[in-house]
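In: Got a sequence here, can you build the structure:
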Amino acid sequence: MHLLVAVSHHGLGHLAQAAPLLDRLRQLKPDLRFTMYSALPRAALAARIAPPFDHIAQAADCGMAMHDALRVDRVASLACYREFHRDWPQRVAQEAARLVDLAVDAVLSDVAYLPLAAAQSLGQRSAALCSLNWADIVQAYLGDAPEMAAPLTQMRMAYRGADLFLRLEPAMPMTDLANAVSVPPVAGRGRSRRGELRARLNLPSNQRLVLLGMGGIGYACDLAVWPRTRGITWLAPGAWCRGHPDCIAFDKLDWPFLDLLAGVDALVTKPGYGSFVEAVLHAVPVLYLDRPDWPEAPCLKAWLHAQGRALRIEEAELNGLNLLEKLNELWGLPARPAPPADGVEQAATHLLTWLA
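Out: This next block holds a predicted model:
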């Protein structure tokens, strides 16, 4: 069976949701063939999804254009949607022709709506999975633009027309989707190799490691101006380290990201499904910069604080000394065990029934 899998390229959270589920589906149904449809680099896909798979290296949706990891570019986002929906029937027809050429049997999307609409136009099976849908996000940012009325209707029709929509907790309400089925959190799991990681980095066994990152969307942070902090090593994107003696570029390490996460003492990030859920399932405490206008953020934050250890920080606190104070406060919170993680199994069961 040939499954087209569309993954939004808005950061890495959509891939973090889809990848463990695809790997489990293939374990349960080895004859599945995947064609990944995403503007994410093949290397990013391969780091999470076991081969083999084909790759259509194109964007399947607009997502939201971003100034940086925290701030949406409304002007650029509106321009993208205006062009994307300029001749919607023709775009859907072209996408449907692609499905026919590829001999696709079904479409699974997290959470691009164009492939769903194309599959529905052919009478093919289609399903979606995500903690959000782009119609709700676009409504929040661009719903007051008159030219978005028709695109929003087309988006919602595509989501409502899917055979099912797996609503991955913690999720936005999506009460208008009668096809929505809620499942527990879905995330990949890493191996805790704490001692091995510190030996690999030539650090003492009691050295604390703090992972810094904003989930795959650019953000300017310069650790070069941070003071040295005894007892802590920062793991950050290479562009952030800028020669700081206590910073190691995690993107230069030959180390699986989930194993890296499982071996650190804290994560500093922003609200995002992959970052929050993966941290909690590995019992890693979280400091986060808020995204007060992101519609999904309240659901993510409520779940994070209910299930894990977490504190919110301001951007002004993102420097070595203030961050150390917040980290010590975070580490002083009562430890919590990782919650059960059976979302992958439940979601895979739903999808196997759908595929059958």
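In: use CA for all of it now, contacts and neighbours both
Out: Will do.
In: so the closest residue to S131 other than its chain neighbours is in which element?
Out: What sits nearest to S131 in space, not counting adjacent residues and going by Cα to Cα, 6 or more residues apart in numbering, is A171, at 4.2 Å. Element membership of A171, judged by DSSP states H and E, is empty: it is in no helix or strand.
In: Next, the structure of the following sequence, for comparison with the previous one:
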Amino acid sequence: MLIYAAISGHGYGHGSRSGAILLALAQRQPGWRLVLSTSLPAVFLRTVFGVVPFELRPCSWDVGVVQADALGADPAATHLALNDLERRLPDQIAEEARWLKAQGGPVLLLGDVPPALARLAQAGGWPLIWVGNFGWDAIYEPMGGPFLAWAERCRALYRTGQGLIHCPFSMPMDWGLPEIRVGLTVAPPRERAEVLRQQLELPERGRCVLVSFGGLGFELGEEPFRRWPELVFVSTDPSAAGAVNVRLLPKGLRLLEFMPLVERLITKPGYSSFCEALAHDVGIHLVHREGFAEAPVLEEALRRHGRHRLLSQEQLRCGDWQLDQPLLAAAVGPLALDGAEKAAGWLEQQALAYC
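Out: Sure, this is the predicted structure:
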């Protein structure tokens, strides 16, 4: 069995989510081939998958929303990029269809969540399962103007799939497909927490804070960290490296490895960051984000399911991070922790049924 996973290059969160599910699938079916078709960097994918083998097909399947930085969107650049992708897709679809047919065995397509994958499914007659907490139809529709036509195009393609792994923190995905709803999709840590604590000379968990803004990052400099001399920060921001209370995330390690070592996380709205933090009972200091329709949905989900505080972008920049304030309790309660395993089991069933 060949699982061909087309993963959005819009952000690392798509790769982390699909990676968690495929790692759980590899536990169930270690002989199945995992093929990743994505524009995400190979070094990031190797960090996610560790020793589990995969094959990489470097392809760009979607645009998502072009971002000026981790907290801002660029609609004009997004529209240009969508038109450019549309011109390039026919050749890519033809090439990937030829390659898949040459493999000579059963194939299941998994999409997180590039709608163009439906065109590849149609080209080869392969079954297609979507995985996500939103589709690009729900992102483009509120952007209005020329994006309304793109939203309708995406929705029509999503509706041609055979099923949906419906993840938490979701926007409407009314695609008329059989689906399974799952909890937090998180891979298990691979590193020993105590070893990492000693390597980075970290104090007890209550004095450690993780700061990350995804693949694009967000430069804060050293000064905001110096406002909190009693705390130690693990950060992905090289501009903060000179602060004595900052430890840069070591290369080749996932943020996930540090969740058991920290009490709080400062971040933007992001699906996989939320999953990993909530699975380890890490409080989230969430920075408000404009121009991306998923952001308020994630913010509301955090209020319902996780300990939290909410920050403005100005508070972020000046270091007013409220780390001396108690975390606000979740309004509803925690989500199930077995999302990746549940998704992998259902994906296995679909693959065996369709192929």
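In: Give me the TM-score for this pair.
Out: TM-score for the superposed pair, counting by TM-score structural alignment, normalised by the length of the second structure: 0.88. Supporting figures: 350 aligned residues with a Cα RMSD of 2.7 Å.
In: State the number of residues packed around K251 of the second structure.
Out: Counted with other Cα atoms under 10 Å, residues neighbouring K251 of the second structure total 10.
In: Doesn't it lie inside a helix?
Out: No - residue assignment for K251 of the second structure, taken from DSSP: H, G, I helix; E, B strand; the rest coil, gives coil, which places it outside any helix.
In: how much space between it and F147 of the second structure?
Out: Distance check for K251 of the second structure against F147 of the second structure: by Cα to Cα, to the nearest Å, it reads 38 Å.
In: For the residue nearest to E191 of the second structure when sequence neighbours are not counted, which residues are in contact?
Out: In space, and not counting its chain neighbours, E191 of the second structure is closest to E257: 6.2 Å by Cα to Cα, 6+ apart. Listed by Cα atoms under 8 Å, 6 or more residues apart in numbering, the contact partners of E257 of the second structure are P189, R190, E191, A193.
In: Please point out which of these the first structure shares.
Out: Shared contacts between this structure and the first structure among the contacts of E257 of the second structure (both residues aligned by TM-score structural alignment, their matches' Cα atoms under 8 Å) comprise P189, R190, E191.
In: want to throw the residues you listed into CSV with secondary structure and neighbour count?
Out: CSV is the format used below for those (DSSP: H, G, I helix; E, B strand; the rest coil; neighbours: other Cα atoms under 10 Å):
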residue, secondary structure, neighbour count
P189, coil, 15
R190, coil, 11
E191, coil, 13
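In: ok, those vs A343 of the second structure, which is closest?
Out: Closest approach to A343 of the second structure among these (Cα to Cα): P189, at 18.5 Å.
In: I figured the closest one was touching L256, is that so?
Out: Yes - assessed by Cα atoms under 8 Å, P189 of the second structure is found in contact with L256 at 6.4 Å.
In: Mind listing the shared neighbours of those two?
Out: Jointly contacting P189 of the second structure and L256 under the rule Cα under 8 Å, 6+ apart is no residue at all.
In: ok, which stretches of the stretch 201-350 of the first structure are strands?
Out: With DSSP state E, counting those that start in this stretch, the ranges of strands along the stretch 201-350 of the first structure come out as 208-212, 232-236, 247-249, 266-269, 286-289, 310-313.
In: Adding distance to M155 of the first structure and mean neighbour count, write those strands out as CSV.
Out: Rendered in CSV, the data for those read as follows (distance: least, Cα to Cα, whole Å; neighbours: other Cα atoms under 10 Å):
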stretch, distance to M155 of the first structure, mean neighbour count
strand 208-212, 34, 22
strand 232-236, 37, 21
strand 247-249, 39, 21
strand 266-269, 30, 23
strand 286-289, 30, 24
strand 310-313, 33, 20
